[in-house]
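Engineer: Turn this into a model:
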Amino acid sequence: MQITDRDIEILLWINRMRFVTAKQVSKKFKIGIKSAYRVLKRLCDDRFLYHSRSYMFEPGVYLCTKRGKRISGSTLWVPERPSEYLDKALYKHTLAVVDLSIELEKLGGWISERELRKGHKFNEMVPDGVLVKDNKKVAIEVELTLKSNKRLDKKIEYYKGCIDYYEVWYFVESEAIFEAVKKRVYNLLFVKIYYLKEAKGTDFTFSLCLNQKSE
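Structural biologist: Down below sits the predicted model:
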């Protein structure tokens, strides 16, 4: 068994994110997709990672095992049964947050939801992630489905009373979700709303920097 510094980085990152795809590993660590598959297969063969393909037409994902957690030095827990992590709604949402985090890390540091939850009560409200930009924390929310006004208001009230975050950025999947969030935050200048598809554009983070500087 031979484990490299990059292997450790990959294991730590995967456990921070909860689970990831090979394509996301390729993008995050700037390695070719074939190389990513080879590294991930080796880590699976050595029982540092667990691979699951639970949903038809969806990419398989990689999760850290207890063995992987130990060798990487991660302080975040891993599930006894990886299937606990692979609820369909959680699956899509987690991968969307991972994709977004890779883009937003071009602007600053990233604190994952799993890291935010460490030391908090299970039902305590936290963002989907936090971007640390210019020594300020920006709470990140990803909305793939239309939530009730009650649920949106509960989250907004949390941010209105929270002094930890300089701004809150919502990334939404559809126009309907955009309008629903917009109605709830229309008078809150610290809340910004973006479409998730914008984040996939090559100039997104550059234009985001310009917009932030001009405000």
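Engineer: contacts and neighbour counts: CA atoms only from here.
Structural biologist: Will do.
Engineer: since we're on the residue lying closest to residue 174 once chain neighbours are set aside, how many residues are nearby?
Structural biologist: Excluding the flanking residues, the one nearest residue 174 by Cα to Cα, 6 or more residues apart in numbering is residue 195, at 7.1 Å. Per other Cα atoms under 10 Å, the neighbour tally for residue 195 reads 17.
Engineer: With residue 184 instead?
Structural biologist: Count around residue 184 with other Cα under 10 Å applied: 14.
Engineer: shouldn't it be in contact with residue 155?
Structural biologist: No. If you go by Cα atoms under 8 Å, residue 184 and residue 155 don't touch, sitting 10.2 Å apart.
Engineer: Which parts of this structure are helices?
Structural biologist: 5-17, 22-28, 33-45, 66-72, 88-104, 113-117, 149-160, 175-185, 196-199, 204-214 (DSSP state H).
Engineer: Mind listing residues that contact the fourth one?
Structural biologist: When contacts are defined by Cα atoms under 8 Å, 6 or more residues apart in numbering, helix 66-72 is touched by residues 8-9, 11-12, 15, 47-49, 75-78.
Engineer: To check against the first, give me the structure of this:
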Amino acid sequence: MKLTDRDIEILRFINDCGYCVTPHLTNFLSVKRARTYQLMRRLVQRKFVIKEHLLQGHPALYYLTSKGANFTDLPPIEYVSLGTYRHQIIMINVALKLMRVHPEAIWISERHLKHDKCYDGIGKRGHVADGLLLFPDNRQIAIEVELSVKGRQRIEGIIKSYASQFDIKEVWYFCSQSAYNALSGLAAKKTYIKLFPIKEFLA
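Structural biologist: Next up is the predicted model:
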């Protein structure tokens, strides 16, 4: 099977994310769901992609085989973590919306940031952003998705550490309501920190 440019685009998108679900691909490709199934069926049958029903009542998810990953810049994922599943699904929704709102910018996924080592880990645990927007004027905007309230000390450390990352002009936090409330006080005097209610952003 000879892969088309669109096939390779699909493989790269999936592997940039690590894995994704059917609605993500429909959104990314701007096609109807039936067409998404048709495109993915070919890639699954040819063993470029693995299709898995991980959770009952949730859409099928897709990730690459080693064969499929050969057409991308990243290795395939080793497994799908249930612990980060919700965060992953919402993070991809945020990324797709950001790519649509800022078509002039390049989206760099967390997987690329880690793999390419083009982004210095910040914080005591080597924190890496959930993603990065790179604009034509070389502005870099770090993207964070916060769905739960983390320890105050850890969040303070991450926020303060961003101040020393001179390549990062701003940090955009997309938050659940509880996380938004928790971060508001910490970010109030940090002009480089922007908070967005995730529910409103994705509406």
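Engineer: still on that earlier bit, turn the helices of structure 1 into CSV, columns for distance to residue 142 of structure 1.
Structural biologist: As requested, the helices of structure 1 are exported to CSV (distance: least, Cα to Cα, whole Å):
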stretch, distance to residue 142 of structure 1
helix 5-17, 14
helix 22-28, 17
helix 33-45, 26
helix 66-72, 27
helix 88-104, 7
helix 113-117, 12
helix 149-160, 12
helix 175-185, 11
helix 196-199, 8
helix 204-214, 16
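Engineer: can you tell which of those helices is closest to residue 60 of structure 1?
Structural biologist: When the helices of structure 1 are compared by Cα to Cα, helix 22-28 sits nearest residue 60 of structure 1, at 8.0 Å.
Engineer: other SSEs contacting that closest one?
Structural biologist: Identification of packing neighbours for helix 22-28 of structure 1 by 3 or more Cα pairs under 8 Å, 6 or more residues apart in numbering; DSSP states H and E yields helix 33-45, helix 88-104.
Engineer: Reformat the ones you listed as a markdown table; add mean neighbour count and distance to residue 122 of structure 1.
Structural biologist: Below are these laid out as a markdown table (neighbours: other Cα atoms under 10 Å; distance: least, Cα to Cα, whole Å):
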| stretch | mean neighbour count | distance to residue 122 of structure 1 |
| --- | --- | --- |
| helix 33-45 | 17 | 30 |
| helix 88-104 | 18 | 16 |
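Engineer: Reformat these as TSV; add distance to residue 161 of structure 1.
Structural biologist: TSV is the format used below for the helices and strands packed on helix 22-28 of structure 1 (distance: least, Cα to Cα, whole Å):
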stretch	distance to residue 161 of structure 1
helix 33-45	42
helix 88-104	24
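Engineer: looking at these, which is closest to residue 148 of structure 1?
Structural biologist: helix 88-104 (16.2 Å).
Engineer: Of all the helices of structure 1, which one comes closest to residue 58 of structure 1?
Structural biologist: When the helices of structure 1 are compared (using Cα to Cα), the closest one is helix 88-104, at 9.2 Å.
Engineer: quick one: the closest one to structure 2 mean distance?
Structural biologist: Compared with structure 2 after fitting, helix 88-104 of structure 1 deviates on average by 1.2 Å (mean Cα distance after the TM-score superposition for structure 1).
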